[in-house]
Every structure is written in structure tokens, then in C-alpha cells.
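Undergrad: What follows is a predicted protein model with its sequence.
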Amino acid sequence: MRFEVLGTFTITSGSRSVPLRGRMRRTLLGVLLVRANTFVPVDVLTEALWESRWEPRAVPKLHWHVHKLRQALPEADRLGFDNGGYRLEVHPGELDVETFETLGSQALKSSDPAQRVSLIRQALAHWQGAPYEGLDVPLLSDETMRLAEHRLALLEELYQAELALGRHASAAVELADLVRRHPLRQRAQYLLMDALWRAGRTSDALAAYRRARRVSIGQLGLEPGPELRFLERRILAGDAAGAGVSPAPALFGQVRYVR
């Protein structure tokens, strides 16, 4: 079987797609997949399905939803009950989240920028939309936020590797789009400035800094972090593009409050 949750819920068995109807059933499957191969207590499942609202027949209704989900699964015995909870057995490589994170982890361990680019792009190819269809259930929302942050961090690592390969112009185009969608991510801002600078677009790099500063001050009341300010000074000083510039740090330093 194959479980895909990075976008629309999909269960496949061979070439056959298994329909999964109903928000309750998708929520149930989502929670079981987040905690795959562990027994999830009944009270955790009922709280997720009814979002902490009082439901007098929550437990028997849960059992009914489990029954319907088990019927939908090509291998019904994967979903079992013991220790006061339900467990969904998921084999290695069957869940797209696992594949996404495994490829990302392999990329981060590689010192070869070309290999990093290849592995990260393979990982990102599994991302088809908001995880778990954006179901607004606390346990799934937390997992969605974690995965979304991981995706953004991988994108930043991707463009860092692209810069190391000399692909400054193409990286600048993609980074500009990333910064438009996530204007408060200072590492992305740093990489955009660096890409523009290395591509010979010095005035655009400085304009990118000014935009980053306006956003930071306007939305947070904070000056940009020291890495961005240092890069701006180097560009203004007329240093050779990219000379002596360290890779953009994964974690930026503290930003300064505007007095």
C-alpha cells in the first residue's frame, strides 16, 4: 500500500486508488498516520474527531468509523486494536511524509551541492499541497506546521546549493517568489540578496535589503538580523560579489528592536 498525505489524501494499492470519503474518516486516518505503528488511545482519537466537543456516543461512533476505514483499506488487518487504542501498521517507504523527510535528511548530510540539489528536488516533488488537506484538527495542524517549516528550510538549502553551483540568476528568480510568499524569512532574504549580488544585479540586491528592512520594521518593529546588515555593508563597500561570503546560516542571530 501507499499512503499520500502531502496534499489530497490518497491510498493506493498497486495501480488501484482507494477512495476515502468523509471528513471524519480522513481525520481518523490522518491521526493514525501521524502516529503510525503506535497504539493511539481511544480518547485521543475521539478528541480529534469531535474536536473536544461533548459527544455522548463518541466511543461507539469511533468504532464505527474505524470499521468503515478498515473496510476501505486493501489490507484490513493493518488496522488493529489493543492496549486501549488503535494502531495502523505502515511499512517503510509506504508513507510519502517518510520519503519526503528521508530524502531531505540525506540531502542535508551531503557535502556535494549537486547531490543536495537533486535530493531536495526529489523530496519536494512529493509535496502536492497542504498536508492532510489542511484539516483543522490540533494534532494534524501541529504536524502540518512542522512539515511546512521543514519544506521552507529545504527550499532555502536548495537555493544555497544552487548558488554554490553558480546558478545565481535562476536561483534569484525562484528566491524572489519565495520571499514574496514568506517575507519574514530572513534566511531567504539573505539568499536573495546574495543571488542578485552574484548575478551582477547590485542595485537589485540593495533594493531587496530595503524591502526586507521595511517588512521587518513594519510588521515586527525590528531591524533585520546582523547577517543581512553585514551583507548590505559588503555590497555597499563594493566588495567582489560572493568573495569571502559564508553560506547563509541556517539560524539567524537576534534582530534589533527599533527605538
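TA: Cool, got the structure.
Undergrad: Please count neighbours and contacts with C-alpha atoms only from this point.
TA: OK.
Undergrad: elements contacting the strand or helix carrying Glu227?
TA: Using DSSP states H and E, Glu227 sits within helix 226-236. Applying 3 or more Cα pairs under 8 Å, 6 or more residues apart in numbering; DSSP states H and E, one finds that helix 226-236 contacts helix 186-198, helix 202-220.
Undergrad: if I look at Gln160, how far off is Asp177?
TA: 15 Å (Cα to Cα, to the nearest Å).
Undergrad: next up, a second structure to put side by side with the first:
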Amino acid sequence: MRFEVLGTIGAGQAPIHGRLRRTLLGLLLAGAGTTVRAEVLTGALWDCGPDPRAPRKLHWHVHKLRQDLPEPGRLSRRPGGYRLTVLPGELDAERFESAAIRAQELTDPAERAALLRQGLALWQGTPYEGFEVPMLLGEASRLAERKLSMLEELHAAELELGWHTAAAVELGGLVRRYPRRERLYYLLMLALCRGGRQSEALDVYRRARRVSLGQAGLEPGPALRELERRILAGEDSEKARTLTRLS
């Protein structure tokens, strides 16, 4: 079976009927491999105070969700709650995070970039798309942060490969979308500088400085200031190679 949460919640090609059942599936997938307590599920599904009918309503929706699944036996009742059995490699979010972990262990930038792109290609939209449930919103936020880190690692690997022009195009879009992300500015400056576009790289630094001063009242971090200094001094940008994987 395949389960998806990096976009619309789903279980492979099987249609999951009803918003409550799709939310229930999302909650169970967020806690995949563990028993999700019944009170956590009822609180998330109905967002109300104590309700003596809640356990029966939950049991009914679990029953209906089980009928929707290609393998109903995957969803089982456990002491205190319910558990959805998800095998390794079946959940897109797990495959995505596995790619991130494995990429960190690779020394070859081409292999690292390929694996990171493979993981990022699993994204089909916003995680747990369309569900305003606090538990799912928190997990969606965590996954989105991991995606941003992976994008940074991807473009750092591409810079190691000398793909400055292509990286600069993608990084320019990312900087506009995430203007408070300092490492994106750093990588964009490096890509522009290595492509012989030093004046544009300095413009990027000035933009980063405006954002940092305007939002936090602080100068940019030391790595960004050091890169500006190198560019102004006309130093070989290749000296900054070891900083492409700046955390």
C-alpha cells in the first residue's frame, strides 16, 4: 500500500469518503506506527468538550475508514486508541525524510543532489492539505521546515557541481518566497558571484540586510557579512566552497 500526506491525504488509489474520515486517516498517519489515543482523535475530529457519544462516533468512523482501505486489517483497535500499520517505505513523508537523512551521509555532490531532488519530488502540495487541525498543522509545519532545509542542501550541492546559473534562478524565487531565510540569501549570493555577477550578489546582500534590520533589528549573520567582504575585496569565491553547507 501507499499512503500520501504531502498534499491531499490518501491511501493509494483507494478513495477515502468524507472529510471526517480523511481527517481521521491523516491523524493516524501522523502517528503512524503508534497507538493514537481515542481522546486525541475525538478532540481533533470534533473540537468540543466531553461528549459521552464521542467514543461511539469515533468507533463508527474508524469502521467506515477501515472499509475504505484496500487492506482493512491495517487499522486496528488497541488499548486506549487505534493504530494504523504502515510498513517502511509506504508513507510519502517517511520516504521524503529518509532521503534527507541518506543525503547527509553522501560525499559526492551529484549523488546528494539526485537523492534530494528525488525526495522533494514526492511533494504534491501542502502537507495534510485542507485540514485545519492543530495536530496536523504542527506536523505540516515541521515537514515544511524540513523541505526548506532540503532545498538549501540541494542548491548547496548544485553549487559544488558548478551549476551556478540554474541554482541562481531557483534561489531567486526561493528568496522572494522566504525572505527571512538567511541561508537562501547566502547561497544566492554565492551562485551569482561564481557566475561573475558580483554586483547582483551585493544587491542581494543589501536586500538581506534590509529585511534583517526591518524584521529583527539585527545585522545579517557572520557568514553573510563575510561573504560580502570577500566579494568587495575581489577574493576568489571558490574560497567559500566549504561554506555552501552552512547550517
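TA: On my side now, so go ahead. Keep in mind it's a predicted model, so treat the numbers as computed, not measured.
Undergrad: quick revisit: okay, buried residues for the helix holding Glu227 of the first structure please.
TA: Across helix 226-236 of the first structure, burial judged by 16 or more other Cα atoms under 10 Å covers 227-228, 231-232, 235.
Undergrad: All the helices of the first structure, residue numbers only.
TA: Counting by DSSP state H, the first structure has helices at residues 23-34, 42-50, 58-72, 96-109, 113-124, 138-164, 168-181, 186-198, 202-220, 226-236.
Undergrad: Please identify the most buried of those.
TA: Burial of those is given as mean neighbour count (mean count of other Cα atoms under 10 Å); helix 186-198 ranks first at a mean of 26.
Undergrad: what about it, how far off from the second structure?
TA: Here the mean offset of helix 186-198 of the first structure against the second structure after fitting is 0.5 Å, by mean Cα distance after the TM-score superposition for the first structure.
Undergrad: ok, Val179 of the first structure touching Ala188?
TA: Yes. Using Cα atoms under 8 Å, Val179 of the first structure is in contact with Ala188, at 6.2 Å.
Undergrad: circling back: okay if I get the helices and strands packed on helix 226-236 of the first structure as TSV plus distance to His65 of the first structure?
TA: Output for these, formatted as TSV (distance: least, Cα to Cα, whole Å):
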stretch	distance to His65 of the first structure
helix 186-198	43
helix 202-220	44
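Undergrad: between these, which gets nearest to Ala169 of the first structure?
TA: Of all these, the one in closest proximity to Ala169 of the first structure, counting by Cα to Cα, is helix 186-198 (6.8 Å).
Undergrad: The closest one maps to which residues in the second structure?
TA: Taken onto the second structure by TM-score structural alignment, helix 186-198 of the first structure occupies residues 182-194 there.
Undergrad: Quick one, which of the helices and strands packed on helix 226-236 of the first structure gets closest to Trp50 of the first structure.
TA: Closest to Trp50 of the first structure of those is helix 202-220 (Cα to Cα; 35.7 Å).
Undergrad: mind checking which of the helices of the first structure is nearest Gly84 of the first structure?
TA: For the helices of the first structure, the distance to Gly84 of the first structure is smallest for helix 42-50, at 6.3 Å, taking Cα to Cα.
Undergrad: one step back: closest to Gly244 of the first structure among the buried residues of helix 226-236 of the first structure?
TA: The nearest member of the buried residues of helix 226-236 of the first structure to Gly244 of the first structure, counting by Cα to Cα, is Leu231 at 10.9 Å.
Undergrad: what about the match of helix 186-198 of the first structure, distance to the chain center?
TA: The chain centroid and the centroid of stretch 182-194 of the second structure are separated by 21 Å under Cα atoms, centre = their mean, to the nearest Å.
Undergrad: State the distance from whatever residue of the second structure lines up with Gly22 of the first structure to Gly119 of the second structure.
TA: Aligned by TM-score structural alignment, Gly22 of the first structure pairs with Gly18 of the second structure. To Gly119 of the second structure, Gly18 of the second structure is 29 Å away according to Cα to Cα.
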